[in-house]
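1. just the structure for this:
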Amino acid sequence: MKRYLQTIVIALSVMGLFSGAAVAAGGPKTAKVNSLVKKDAIKLINIAGKQRMLSQRIAKDYLYIGKHVAVDKAKKQLAASLKEFKANQAKLAEMINDPEIKNLLEFVNMSLSELEGIVKKPFSLDNAQLVLDLSESMLEGSQYVVDSLKKLANIKESKIIATAGKQRMLAQRIAKYYIAYQAGIKDKNTIDQMKAAVKEFDQNQKVLMNNKDNTASINQKLAQVEKLWKIVYKFYLNIEKGGLPFIVFTTTDDITKKMDQITKLYVQLYNSK
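-> You can find the predicted model right below:
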């Protein structure tokens, strides 16, 4: 995934949207946020974090439609995801006034605009590959915003919220690469990205379950995710065998929904402190 971030940084440098100092540092500068307080930071981290998930879900839905699996669900989800992504981008642009972050948000919007045009076209492997690449650019840009806000907030709680929010993205990423392989993009990168997402989800799940601040409600919902995860993660790893695209669609959506509920509970928990 790092190569996509490098591509974004280079593109922004050429466009004059990214300062040389930031490029040299190789990471986000401290963002300036309008009247930022702890509650604002936590809210923004959740919004930016959800953009990561939506970037993957948009691509996944396009691939499922092209593969003629769960078409009605995928079409409705695709339309809703595009609408929510745009609304979230507007919220982030309104609340963040750091020039570099705002310009990166604009770059993500450019990628979204291009992707939106492609998903309206008939399915083809070339279009599918473009959708995958654009979803990676949108993911990297959104991750950069999350990392910038975590650095700015400088509160330990932001890491847990970001981790819980990332689980939403990883679930959709798993489904994206699973169906990409079944749709004909059968390269090593597809398999590697799929397995890496499964591994990271598993690691993050352990971090969340061991978080000492968890409430009884959070632990209950994490236990539900863990029970489902133990059953289905082996299905995901059998990407080359295939044959279970509908199960992957429904279970990853279920996990995403549960992780969204958990992330919101973390936001409530840490905003009340």
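2. C-alpha from now on. contacts and neighbour counts both.
-> Fine.
3. nearest residue to G20 other than its sequence neighbours?
-> In space, G20 comes closest to S13 once its chain neighbours are excluded; the distance is 7.4 Å by Cα to Cα, 6 or more residues apart in numbering.
4. on the three-state scheme, V69 is what?
-> V69 carries the three-state label coil when classified by DSSP: H, G, I helix; E, B strand; the rest coil.
5. one more, so I can put them side by side:
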Amino acid sequence: MKKNIFTIKLTVTLFLLVIMLPATELIAQQSNTFGMLNFNKAVNVSGKQRMLSQKIAKAYLYIVENPSDVKAKRDLLTSKIIFEKQNNILLQNSGYKLTKDRIAKVESLWKEYKKLIETTPNYDNAKKLIEINTDLLKSTNNVVSAIILESKGANSSNADVMDDDSYGEDDTELKKIINISGRQRMLSQRLALYYFANQPTLKDKNSEQMLKNVYNELDGAISMLLISNFNNNRIDEKLGVAMSKWDQIKSRKSDLFNQKIKQADMYRLSNELTKAFNDVTNLYEKVKL
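-> Below is the predicted model:
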């Protein structure tokens, strides 16, 4: 009799474990973190991948014309290493199929990209980079979008969030502003990339318009940051630094479009502007709701 009771209890226990397993997996998948990272950090890191894709191409194009520039060579090497490491971190921490698939797509495109940038910089491969860099950029941007979507799913499954709709809305808006600010880092590098791509030795029919498009995108997004509800004194201060760096380029708009800025100056300014927007983005990442 006791044996039968034990058997029944064991059967019931196993049954409960089986039916609870899918729910446990669902909760794990909908955790309010991106693996070991919080979602703000994940949006920031994935956004950096966009920037690095452009910084790598920019450095390569610059070295073609300036083969003895040690800093540019170091930038190319370190950016390549960081890009690969961060892509692995994102892949290891994601629990969503959509995000993993998009990271895998980045990895696939990266293989061809990496082959080009590991060659001794030359005009033929520089032109190929100009042709394919946007594909890698779009793919990295798709990862950012997937992570933001993943964070929405995590928020909607969180009981505390369900009790306060405004929290979920604010959290989504915060991730949007982290994304916009992080995108400015990418545009800062992309501006220099197409400045170099617009030189006579590399220029094609699209180079000039691409340069203008990037300029307008970068300039247009600044106002969105300036009026953000998430701004505080520290963020306002760093935005002021970014604005001063941007004004150094904006005040020379005509020179920018007519190839009258020295290449070394353009290279330096793009890095300074990227750093300024990176400081802003890191502060947005740390905003507490």
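6. quick one on the thing from earlier: from the contact counts, what lies against the strand or helix carrying the residue nearest to G20 of structure 1?
-> Counting by DSSP states H and E, the secondary-structure element that holds S13 of structure 1 is helix 2-15. Here helix 2-15 of structure 1 is seen to pack against helix 20-25, helix 125-153 when contacts are counted using 3 or more Cα pairs under 8 Å, 6 or more residues apart in numbering; DSSP states H and E.
7. what's the neighbour count on the counterpart of K195 of structure 1 in structure 2?
-> Under the alignment defined by TM-score structural alignment, K195 of structure 1 corresponds to K212 in structure 2. The local packing of K212 of structure 2 (other Cα atoms under 10 Å) involves 17 other residues.
8. show the end-to-end separation of stretch 280-289 of structure 2, please.
-> Across its full length, stretch 280-289 of structure 2 reaches 17 Å end to end, with Cα to Cα, to the nearest Å as the criterion.
9. pull out the buried positions in that stretch.
-> Applying a neighbour-count criterion of 16 or more other Cα atoms under 10 Å, the buried positions in stretch 280-289 of structure 2 are 280-285.
10. could you measure from the match of K195 of structure 1 over to Y284 of structure 2?
-> As judged by Cα to Cα, K212 of structure 2 and Y284 of structure 2 stand 28 Å apart.
11. now A154 of structure 2
-> Distance from A154 of structure 2 to Y284 of structure 2, counting by Cα to Cα: 20 Å.
12. please list all residues in contact with A221 of structure 2.
-> Contacts were defined as Cα atoms under 8 Å, 6 or more residues apart in numbering; by that measure A221 of structure 2 touches 180, 184.
13. how much space between it and G182 of structure 2?
-> According to Cα to Cα, A221 of structure 2 stands 11 Å off from G182 of structure 2.
14. one more: K262 of structure 2?
-> If you measure K262 of structure 2 against G182 of structure 2 using Cα to Cα, the figure is 26 Å.
15. so for these two, which sits in the more crowded spot?
-> In this comparison of K262 of structure 2 against G182, neighbours counted by other Cα under 10 Å, the higher total goes to G182 at 29 against 11.
16. residues contacting D124 of structure 2?
-> With contact set as Cα under 8 Å, 6+ apart, D124 of structure 2 has no partners.
17. structure 1: which residue goes with that one?
-> Residue correspondence, TM-score structural alignment: D124 of structure 2 in this structure matches D126 in structure 1.
18. and K221 of structure 1, how far is that from V23 of structure 1?
-> 40 Å.
19. for L152 of structure 1, same thing?
-> Between L152 of structure 1 and V23 of structure 1 the computed distance is 18 Å (Cα to Cα).
20. my read: W110 of structure 2 touches L136, true?
-> Yes - in this structure, W110 of structure 2 sits in contact with L136. The criterion is Cα atoms under 8 Å, and the distance is 7.1 Å.
21. okay, and the common contacts of the two?
-> When Cα under 8 Å, 6+ apart defines a contact, no residue borders W110 of structure 2 and L136 alike.
22. which residue is nearest the middle of structure 2?
-> Nearest to the centroid of the C-alpha atoms of structure 2, with distances taken as Cα atoms, centre = their mean, sits G47, at 1.2 Å.
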